[in-house]
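J.: coordinates only, sequence not included:
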């Protein structure tokens, strides 16, 4: 299969420097491989969605020179696919309903183990659904951060794939859509490195292929904290994209072309000398005062 990469933001705020680093990094990896770069809007958590942010993000990316090769996929239109994956797991007896409260989980050490709910069945309310996690170490090689491994049972326990409200988890939706879109390499921030073993386990349970993974370092503020929408980090200005693009390239370890005057020109110059193995590693990251 030819290379297919993606950028998959959530509509929980405007595009910010941390998200832009992930977008640029994934775009460069796709173009370097001569492959396709796709966009997916992960809008399956309505309570967290900020009205108008999806349209704002999708409007900002072309202004930054980041244009997808296929129409944008909205996860909110993919619920039937998640239903089918959930039924496949239920038919295989890999999931179970759970009525555990937070206090129940605290009493059991903060995580759910054992493959069945430890609270009494409560017919008056809907349960969450958890996937049974075995005592198994999931190991993989991240293409930037190196060998990784996680004992799922000790690290996360039986994790939720469908919430009480009926919303599917990020883990399940991401796995289903990466396979459906034919993604061959996932390039994203290292805040999701811990999610990768869970996603690999779900891929195995569903009989789906496992893509390669490359996790970029996080953009930090001047005090070493992760930049995020919730912390009020500076949004990207699509009407003046060049400073933000230069910041993103510099953070990734790429010297931006000072002569470039348009985003596409700046990105093409970066691509000409791009080597994914020379991207900034997490251990190389220093706080940047971008707020």
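T.: Yes, it's here. Here the structure is a predicted model, which means the values were calculated and not measured.

J.: can we go C-alpha only for contacts and neighbour counts from here?
T.: OK.

J.: wasn't residue 123 part of a strand?
T.: No. The assignment for residue 123, made by DSSP: H, G, I helix; E, B strand; the rest coil, is coil rather than a strand.

J.: gap between it and residue 100?
T.: Note on residue 123: its distance to residue 100, by C-alpha to C-alpha, to the nearest Å, is 13 Å.

J.: higher neighbour count, these two?
T.: Taking other C-alpha atoms under 10 Å, residue 123 and residue 100 do not tie; residue 100 has more neighbours (17 against 8).

J.: next up, the contacts around the more buried one.
T.: The contact partners of residue 100, by C-alpha atoms under 8 Å, 6 or more residues apart in numbering, come to 117, 118, 119.

J.: take this one as well and set it beside the first:
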């Protein structure tokens, strides 16, 4: 079923986006995502949108958002549209959930995180839990009783395993073909948390569709979320964009870079005297676009950009704070 709640742009040109969370200073992994999204759109004669994903108040700061934009300008990674703030778009998410609920696609879930992570719950091969449908068949009376002690999250029903529509597949620009059965490999998933915060899956699907984004570039840790987003796109009558999931940049201990990696954030790199051209050149080298040690601007990379240049696109890339030392 599709809803006519929203009208979406139908762009023929490529429209990409960078959608960071303003929870701290950008690190090299964030910049790598923006650079690849920027090159993907600009090399095709398209545009890039900047969207600040600040709907979770625990991970949102206006100052971090301002600093983030200043850093992007410093790097030469400008945007054509935005910035948009998800915190200004709550009514849109409300509208979508109301439509999904009216059509019977949602239900309240009272399960706690501890309950979902117990050994009795089914888990996927990556260790994440597959929701077993515990609250799916609660009666109205049971829901009212549980609501006295806990504000529920809202889950979206996925097709049953016997339904062929439960299987979603797509071809990623970098990772190739990917297939997932939503019923057996995901289960009903949350679109609004119990604390009132809208889930990533719902917000990004709506924002990307309403902003006309048709090429999504992001880290390969989000590859498995695409089938859920394809399902939501179908329910909401939104077009399917093109996806490119790039390698993650990780620390030597194997953990992906995060805003806790202060030695690799832009503030620390600036303080060491590292130039924007060095940063862009280093990341472009990881993408197979220039030789190691090349200092370059984003615009200088456009003529030779190709998605096919990325080496070992399925492998994470180890980086250290020494990458910009003159002797490294």
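T.: That came through fine. Not measured: the values here are computed from a predicted model.

J.: hang on, the earlier thing: now, which of the contacts of residue 100 of the first structure sits nearest residue 6 of the first structure?
T.: Distance to residue 6 of the first structure, by C-alpha to C-alpha, is smallest for residue 117 among those, at 36.1 Å.

J.: give me the element the closest one is part of.
T.: Assigned by DSSP states H and E, residue 117 of the first structure falls within no helix or strand.

J.: same deal with residue 84 of the second structure?
T.: Counting by DSSP H and E, residue 84 of the second structure is found in strand 81-85.

J.: so for that strand, what gets flagged as buried?
T.: For strand 81-85 of the second structure, a neighbour-count test (16 or more other C-alpha atoms under 10 Å) marks 84, 85 as buried.

J.: measure the corresponding residue of the second structure for residue 193 of the first structure to residue 145 of the second structure for me?
T.: For residue 193 of the first structure, the aligned residue in the second structure is residue 223 (criterion: TM-score structural alignment). Distance, residue 223 of the second structure to residue 145 of the second structure, by C-alpha to C-alpha: 38 Å.

J.: equivalent analysis for residue 198 of the second structure, please.
T.: Counting by C-alpha to C-alpha, the gap from residue 198 of the second structure to residue 145 of the second structure is 24 Å.

J.: so residue 311 of the second structure, which state does it fall into?
T.: coil.

J.: the strand holding residue 84 of the second structure aligns to what range in the first structure?
T.: Under TM-score structural alignment, the match for strand 81-85 of the second structure is residues 70-74.

J.: what does that stretch contact?
T.: By C-alpha under 8 Å, 6+ apart, stretch 70-74 of the first structure touches 37, 38, 39, 40, 41, 42, 43.

J.: closest one of those to residue 14 of the first structure?
T.: Nearest member of the contacts of stretch 70-74 of the first structure to residue 14 of the first structure, counting by C-alpha to C-alpha, is residue 41, at 12.7 Å.

J.: count the residues that sit near the aligned residue in the first structure for residue 180 of the second structure.
T.: By TM-score structural alignment, residue 180 of the second structure lines up with residue 150 in the first structure. Applying other C-alpha under 10 Å, we find 18 residues neighbouring residue 150 of the first structure.

J.: buried ones in the helix or strand where residue 150 of the first structure lies?
T.: If you go by DSSP H and E, residue 150 of the first structure is part of strand 146-151. Buried residues in strand 146-151 of the first structure, counted by 16+ other C-alpha under 10 Å: 150, 151.

J.: what about that strand, how far off from the second structure?
T.: Aligned to the second structure and superposed, strand 146-151 of the first structure gives a mean residue distance of 0.7 Å (mean C-alpha distance after the TM-score superposition for the first structure).

J.: next, the contact list for residue 252 of the second structure, please.
T.: Here residue 252 of the second structure is in contact with 318, 319, 320 (criterion: C-alpha under 8 Å, 6+ apart).

J.: what subset of the residues you listed is buried?
T.: If we count by 16+ other C-alpha under 10 Å, these have these buried: residue 319.

J.: mapped onto the first structure, which of the contacts of residue 252 of the second structure hold?
T.: By both residues aligned by TM-score structural alignment, their matches' C-alpha atoms under 8 Å, the contacts of residue 252 of the second structure still in contact after alignment to the first structure are 318, 319, 320.

J.: of those, which belong to strands?
T.: Mapping those onto strands (DSSP state E) picks out residue 318.

J.: now render the kept ones among the contacts of residue 252 of the second structure as a markdown table, adding distance to residue 276 of the second structure.
T.: Output for these, formatted as a markdown table (distance: C-alpha to C-alpha, whole Å):
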| residue | distance to residue 276 of the second structure |
| --- | --- |
| 318 | 20 |
| 319 | 17 |
| 320 | 17 |
